[in-house]
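Participant: Here is a sequence together with a model predicted from it:
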Amino acid sequence: MTYQALRIALTACRTIDATNSSVTVCLASKTGKDRPPSLHRLQMTDELAEGFRTLAVDTLRKLDADLGKGDVTLESYNPGDPQVSHEVEVHVPDPGSTPHVVVQALNDLPQLPVFDGAPKTISNLKFHVIAIQRTAGSDIYLFRKYSKTKELGRSKGLIAWFQDNTFNQITEPVFIFDNQIDAAWIDGHMVIFKKDNYHVLFQYFSEVLQHAQTTLDTIKAAIPIENVAQFEQDCKGNALILMKLRSIAGRSYLPTLTLATLEAVITARNLPVSVTGTGSARKIVYDPQHKWKFLRLLDDGFLSSGSTGLHYEVTGKRAL
């Protein structure tokens, strides 16, 4: 996909500076299981705010330049497949999802509470976000995963600073913000630089577990499965399997998939998967020993090359 509107929006980011934008930085703290994080605005000096603006603009300019040179490509988001290093995935979050809720909260920045350094908030930090508010154009949000190693006050050792040839102990919390960005909200699109971090940021695995039964029901309605109780048990106990199943459940081909087409692939590729029963009672057999072969079969993961005639088992793919 070309994402022409997004490309235009990225090019427009090249002109962002202190004369046409303001900067707000928020820390996001976990509030409870399966609940969106709470956002807290930071009070900053002008110098620190300018540092965050520079990081944001440099990130967006680099993405625009890399796209122009062909070093990076924009691809549609697929949560179940690995992200290749030259790919930046693009996603429009579903209404009610954690990223959608967070973006909605950021759209009302003045109403967010000011960060007060409460120990409970600090101990539950999940990410920080740089909000660029433009005088002309929609707001831009850049997200970065936060880890406890970025808060020096957590160190068990002595933390010191050096000035005027003298070392002095630091007793107040010191926060480290690196120059990396995991995802950015631009012109109605979530641009994902690091998908694994994006999933951690926005509690993707929690949402997968929340919707596990719906996903399983979609798969079972499309494909009759023998040993289905074991299949459900194995899936619900493994977030990675559920993530792959959620991708399969969203495939456009799923409603047209038949046992006959699956059996043809099983036979042609000599897969350790069988079909049992007769007539309308035929089912594909789930064997826990070969769960990943079973999942790749459902995910259309056994492909052939038209140019070489070779056959492949793939762990990720993109439709053309």
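Facilitator: Now that the structure is in, tell me what you want to look at.

Participant: CA atoms for contacts and neighbours, from now on please.
Facilitator: Fine.

Participant: Contact partners for L60?
Facilitator: By CA atoms under 8 Å, 6 or more residues apart in numbering, L60 lies in contact with 10, 13-14.

Participant: That one and Q169: what is the separation?
Facilitator: The spacing between L60 and Q169, counted by CA to CA, to the nearest Å, is 38 Å.

Participant: T135 now?
Facilitator: Per CA to CA, T135 is found 43 Å from Q169.

Participant: L63 too?
Facilitator: For L63 relative to Q169 (CA to CA), the value is 40 Å.

Participant: And for Q163?
Facilitator: Distance from Q163 to Q169, by CA to CA: 11 Å.

Participant: and if you look at R251?
Facilitator: Counting by CA to CA, the gap from R251 to Q169 is 57 Å.

Participant: the helices in the stretch 101-250 of the chain, which residues?
Facilitator: Shown for the stretch 101-250 of the chain, the helices assigned by DSSP state H, counting those that start in this stretch span residues 119-123, 195-201, 204-210, 212-222, 228-236, 239-249.

Participant: how about these in TSV, adding distance to E47 and mean neighbour count?
Facilitator: Putting the helices of the stretch 101-250 of the chain into TSV (distance: least, CA to CA, whole Å; neighbours: other CA atoms under 10 Å) gives the following:
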stretch	distance to E47	mean neighbour count
helix 119-123	23	14
helix 195-201	27	19
helix 204-210	35	17
helix 212-222	47	16
helix 228-236	49	15
helix 239-249	42	20
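
Participant: Confirm for me that R144 is in contact with H128.
Facilitator: Yes - R144 is within contact range of H128, at 5.5 Å (criterion: CA atoms under 8 Å).

Participant: hmm, back to that, please identify which of R251 and Q169 sits among more neighbours.
Facilitator: Shown here are R251 and Q169; by other CA atoms under 10 Å, R251 has more neighbours (13 against 10).

Participant: Quick one: classify the more buried one as helix, strand or coil.
Facilitator: Under DSSP: H, G, I helix; E, B strand; the rest coil, R251 falls in the coil class.

Participant: Check it against this one:
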Amino acid sequence: MDLNFLEQKLNKYENPKGRLSVLFVNKTGINYESFRPSVSNNVQLEIVKLLKETVQYKRNSNLAAVSFNPSGHESDQYSVCNTDYVGNYQEVINLFDESNETEMLVDKISFIVFRLRINEDSEEQKFLYFYRKNHKLKSIRKGFWMRKIDKTFNILENDELVAIDGEIDAVSFNDKLLFFNHISAERIFNLREKFKENALSVLEQVKTGDRINNYEVFKEDCLDNARVVRRLTKIQSDSRIIDLFHSHFDNAPEVAELFDLNISFNKDKTKIIYEDKSQLTDITLLMRDAYYRTVLANRKGMDDFN
């Protein structure tokens, strides 16, 4: 699945004829509730038109597909990963079949999912899913909204308006996910919980090397810091990094001195002495081997993205 594939399918089914379903989802913590409203074919037509325009714009912008990075991607890129990466993909998809019969209040909608059926009637069902974080319409401090119907203006209740802007935060098909907005994607899926699982796995590796005094406090502080959790998740994608941290730990005091890091060591320089949260960034970047010095110009630097 790529942008060309999405554009092709949206062109083919630009008149959805009942193929498009809409799902309102409320997410509180890691828990979900959903409601599946009835949507007229005219509204379906407009939604598909907006989605198609958005995909065409992204394709014409020559966005490059890159592997998912917890730190995000550049403005000229979009991220790709397998659906099992997010941990609870199937739970979100199943909300279509487990939706409540009671109508959801508009101000409770966390995000909206548009599901487009892209198979012929004689074929096995296949769906494209488009995800968009709900952006609530700003209430006016005084007054009200009006809509003109047959030359007459009627009052519209602001708490009954749902904004559909055509923007896309994520798309899924089969076992692939595309992310265009990382922060929204984290709020749609339980990525933060998945990241914590990954971070905990890394911290267990760190524990086995016995290189950090006051390890339990260090672990809890790491798991309580979203930025550090993302950094540890990146480490988890390459199991060699922590092995290198352990096997080359003799170089750690030199790196700490060269880059003036907020890291102190025991007398024989075999362990880091963890004291407080102000050290988390420097210690975890050291663990990632993120500090470097260039060969040509002997410049010092730090890489916390790749």
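Facilitator: Received it, and whenever you're ready, just let me know what you need. What you see is a predicted model, and the numbers here were worked out from it, not measured in a lab.

Participant: re the thing from before, show me which of the contacts of L60 of structure 1 is closest to K244 of structure 1.
Facilitator: Set against K244 of structure 1, the nearest of these by CA to CA is L10 (31.1 Å).

Participant: Counting neighbours, what do you get for the closest one?
Facilitator: 19.

Participant: In contact with it, which residues?
Facilitator: Counted by CA under 8 Å, 6+ apart, L10 of structure 1 has contacts 60-61, 63-64, 186.

Participant: In helices, which of those fall?
Facilitator: Taking DSSP state H, the ones among these that sit in helices are 60-61, 63-64.

Participant: Between those, which sits nearest R53 of structure 1?
Facilitator: For these, the nearest to R53 of structure 1 is L60 (10.7 Å; CA to CA).

Participant: so what corresponds to the closest one in structure 2?
Facilitator: Counting by TM-score structural alignment, L60 of structure 1 corresponds to V55 in structure 2.

Participant: and the residue most central in space within structure 1, how far is that from E207 of structure 1?
Facilitator: Closest to where the C-alpha atoms of structure 1 average out (CA atoms, centre = their mean) is Y198, at 3.2 Å. Between Y198 of structure 1 and E207 of structure 1 the distance is 13 Å, computed by CA to CA.

Participant: How about R154 of structure 1?
Facilitator: 30 Å.

Participant: I'd like the contacts of L10 of structure 1 written out as JSON lines, with distance to K236 of structure 1 added.
Facilitator: Output for the contacts of L10 of structure 1, formatted as JSON lines (distance: CA to CA, whole Å):
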{"residue": "L60", "distance to K236 of structure 1": "39"}
{"residue": "R61", "distance to K236 of structure 1": "42"}
{"residue": "L63", "distance to K236 of structure 1": "38"}
{"residue": "D64", "distance to K236 of structure 1": "40"}
{"residue": "I186", "distance to K236 of structure 1": "34"}
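
Participant: which of those lies closest to L109 of structure 1?
Facilitator: I186 (16.3 Å).

Participant: The closest one: neighbouring residues, count only.
Facilitator: Neighbour number of I186 of structure 1 under other CA under 10 Å is 19.

Participant: Same question for R132 of structure 2.
Facilitator: 22.

Participant: ditto for E98 of structure 2
Facilitator: Neighbours of E98 of structure 2 (other CA under 10 Å): 14.

Participant: Name the nearest residue to it, sequence neighbours excluded.
Facilitator: Residue nearest to E98 of structure 2 in three dimensions, not counting chain neighbours: S34, with 7.4 Å by CA to CA, 6 or more residues apart in numbering.

Participant: Find the helix or strand that the alignment partner in structure 1 of the one you found is a member of.
Facilitator: Mapped onto structure 1 by TM-score structural alignment, S34 of structure 2 lines up with L39. If you go by DSSP states H and E, L39 of structure 1 is part of strand 38-41.

Participant: And K291 of structure 1, what's its match in structure 2?
Facilitator: By TM-score structural alignment, K291 of structure 1 lines up with L280 in structure 2.

Participant: Its match contacts V228, doesn't it?
Facilitator: Yes - assessed by CA under 8 Å, L280 of structure 2 is found in contact with V228 at 7.4 Å.

Participant: who touches both of the two?
Facilitator: Common neighbours of L280 of structure 2 and V228, using CA under 8 Å, 6+ apart, are C222.

Participant: count of neighbours near S304 of structure 1?
Facilitator: The number of residues packed near S304 of structure 1 is 12, by other CA under 10 Å.

Participant: Relative to L303 of structure 1, how far out is the counterpart of N298 of structure 2 in structure 1?
Facilitator: In structure 1, the residue paired with N298 of structure 2 is G309, using TM-score structural alignment. Counting by CA to CA, the separation of G309 of structure 1 from L303 of structure 1 is 10 Å.

Participant: and these two? which has more neighbours close in?
Facilitator: L303 (13 against 8).

Participant: how far away is the more buried one from A260 of structure 1?
Facilitator: 17 Å.

Participant: before we move on, what about F302 of structure 1?
Facilitator: Taken as CA to CA, the span from F302 of structure 1 to A260 of structure 1 is 15 Å.

Participant: Of these two, give the one with the bigger neighbour count.
Facilitator: For F302 of structure 1 versus A260, the count of surrounding residues by other CA under 10 Å is larger for F302: 19 against 11.

Participant: hang on, the more buried one packs against H311?
Facilitator: Yes - using CA under 8 Å, F302 of structure 1 is in contact with H311, at 7.2 Å.

Participant: next one: the helix or strand harbouring L303 of structure 1 to chain centre, how far?
Facilitator: If you go by DSSP H and E, L303 of structure 1 is part of strand 302-304. From the chain centre to the centre of strand 302-304 of structure 1 is a distance of 27 Å (CA atoms, centre = their mean, to the nearest Å).

Participant: Pull the residues that contact that strand.
Facilitator: Residues contacting strand 302-304 of structure 1 (CA under 8 Å, 6+ apart): 265, 269, 296, 310-314.

Participant: May I ask which of these has the most neighbours?
Facilitator: That'd be R296 among the contacts of strand 302-304 of structure 1, by other CA under 10 Å, with 18 neighbours.

Participant: got the contact list for that residue?
Facilitator: 302, 313-315.

Participant: now N213 of structure 2, nearest residue through space, not along the chain?
Facilitator: In space, N213 of structure 2 is closest to I273, 5.0 Å off (CA to CA, 6+ apart).

Participant: so how many other residues sit close to that neighbour?
Facilitator: For I273 of structure 2, using other CA under 10 Å, the count is 18.
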